[in-house]
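S.K.: Curious how this folds, go ahead:
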Amino acid sequence: MEELISQIKKALDNNLYYLALLAALTLPDICGALSSEDGKATKQRYIEWFNKYVGEKYKGCLTGEDCYYFRCSFVHQGTSQHPKSNYSRVIFVEPTGTSNIFHCNILEDALNIDVRIFVMDILEGVEKWLREVKDTEVFKKNYARFMKRYPNGLPPYIVGVPVIS
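M.R.: All right, here's what the predicted structure looks like:
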């Protein structure tokens, strides 16, 4: 999990906002699954995780349900518009484009969020969640199957080169 967080931060540091945002939006699903008995992601788990670990920063602006709808539209259709969302679209401002911060604004019927702040808020939520669950039996069971990076390969399959599996 730490490697995934690190790579998302590197994406932000290199202005790879699509990649950082796409990856960050999947984290509530992953965290919800890793801390569940059946190890599966669900809409309800996503919403509850977001509301608990990130939602406080977005009260009156972005709910777990709206974030879930945005995640669905972006991950599956490549759009910031979802018919069930409370907003017509989500507009992310890149911090390299201006010295001003545009964050948590409702513009007409659209939600405006600073992409760096949003991604970092999710990552902070993941780090807090991880501290809470890392020693639980449910997490340990599910994390054993989590996709990890193996810098020296994964014997007996591949040895000597980095792999992700």
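S.K.: can we go C-alpha only for contacts and neighbour counts from here?
M.R.: Noted.
S.K.: so what's the residue nearest the centre of the chain up against?
M.R.: Central residue check for the chain by CA atoms, centre = their mean: the C-alpha nearest the mean position is that of Ala24, 2.5 Å away. Applying CA atoms under 8 Å, 6 or more residues apart in numbering to Ala24 gives the contacts 8, 119, 122-123.
S.K.: here's the other one to compare against:
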Amino acid sequence: MQALIDQIEASLASRLYFLSIFTSLSLPDIAGALSSDNGEASSKKFIAWYEDWVRPRFRENVVSQSPPHIGQYIKELANPFDGESCYRFRCSLLHQGSTQHPKSKFDRIIFIEPGATTNVIHYGQINGALCIDLPGFCSEVLQGARAWLAAHEVHENVQRNLSRFAQRHSGGLAPYIVGVPVIG
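M.R.: Next comes the predicted model:
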């Protein structure tokens, strides 16, 4: 899983924004499945994982980036992109390639590419759309994934399910293919 996290960071640095968003949206599913008894993803697992490991990062990051005399007063700052909204966005983007979901509370989700403007709009609502800072969102997901992995990588379900996690095998994967790198 660490290799996947590293590759998401590399895709951001390489300005491969579609890959960054699509893959970041897969992490809550993957982590939820890894933690579970049956090793399978579900909407409930996605939403719960996102609420526990991603959504709080917004407030934490705002507080940590604010001067101490201001940060101490930021108590009730909630990310409007809740687990259910993120799950619906994930479904529409990954399965239909759309930033609009018919049951979303937002007309659409939009991301401003880094460097396009000096303004940063992160979870701002504009005419019914939710505007999200692309690196900010991916960073929050990656922060959550790292924290989750550090806290759960020794758990029995995670260990069992990680054994099936796709990984790179530099010398092949016998008995299927040997002598060349494969992912499997």
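S.K.: The residue nearest to the centre of the first structure maps to what in the second structure?
M.R.: The alignment partner of Ala24 of the first structure in the second structure, by TM-score structural alignment, is Ser24.
S.K.: separation between that match and Asn157 of the second structure?
M.R.: Distance of Ser24 of the second structure to Asn157 of the second structure, computed by CA to CA, to the nearest Å: 22 Å.
S.K.: likewise Ser43 of the second structure?
M.R.: 19 Å.
S.K.: Same check on Tyr87 of the second structure?
M.R.: 23 Å.
S.K.: would the residue nearest to the centre of the first structure count as being in a helix?
M.R.: Yes. Checked against DSSP: H, G, I helix; E, B strand; the rest coil, Ala24 of the first structure lies within a helix.
S.K.: any idea how far it is from Glu127 of the first structure?
M.R.: Using CA to CA, one obtains 12 Å as the distance from Ala24 of the first structure to Glu127 of the first structure.
S.K.: Leu62 of the first structure now?
M.R.: The gap separating Leu62 of the first structure from Glu127 of the first structure is 20 Å, by CA to CA.
S.K.: who has more neighbours, those two?
M.R.: Higher neighbour count among Leu62 of the first structure and Glu127: Leu62, with 21 against 15, using other CA atoms under 10 Å.
S.K.: That one -> the second structure?
M.R.: In the second structure, Leu62 of the first structure lines up with Phe81, judged by TM-score structural alignment.
S.K.: Its match: what's it in contact with?
M.R.: So Phe81 of the second structure contacts 55, 123 (CA under 8 Å, 6+ apart).
S.K.: any idea which helix or strand carries it?
M.R.: Assessed by DSSP states H and E, Phe81 of the second structure sits outside every helix and strand.
S.K.: Pro135 of the second structure contacts Leu12, correct?
M.R.: Yes. With contacts counted by CA atoms under 8 Å, Pro135 of the second structure reaches Leu12, the gap being 7.1 Å.
S.K.: Can you spell out the matching residue range in the first structure for stretch 129-146 of the second structure?
M.R.: By TM-score structural alignment, stretch 129-146 of the second structure lines up with residues 110-127 in the first structure.
S.K.: Would you mind listing the buried residues in the matching stretch?
M.R.: Buried residues in stretch 110-127 of the first structure, defined by neighbour count with 16 or more other CA atoms under 10 Å: 110-123, 125-126.
S.K.: who touches Asp133 of the second structure in this structure?
M.R.: Going by CA under 8 Å, 6+ apart, Asp133 of the second structure touches 111-114, 120-123.
S.K.: Now do the helices in the second structure.
M.R.: Under the criterion DSSP state H, the second structure contains helices at 2-13, 17-35, 43-53, 55-65, 68-71, 83-96, 134-152, 156-162.
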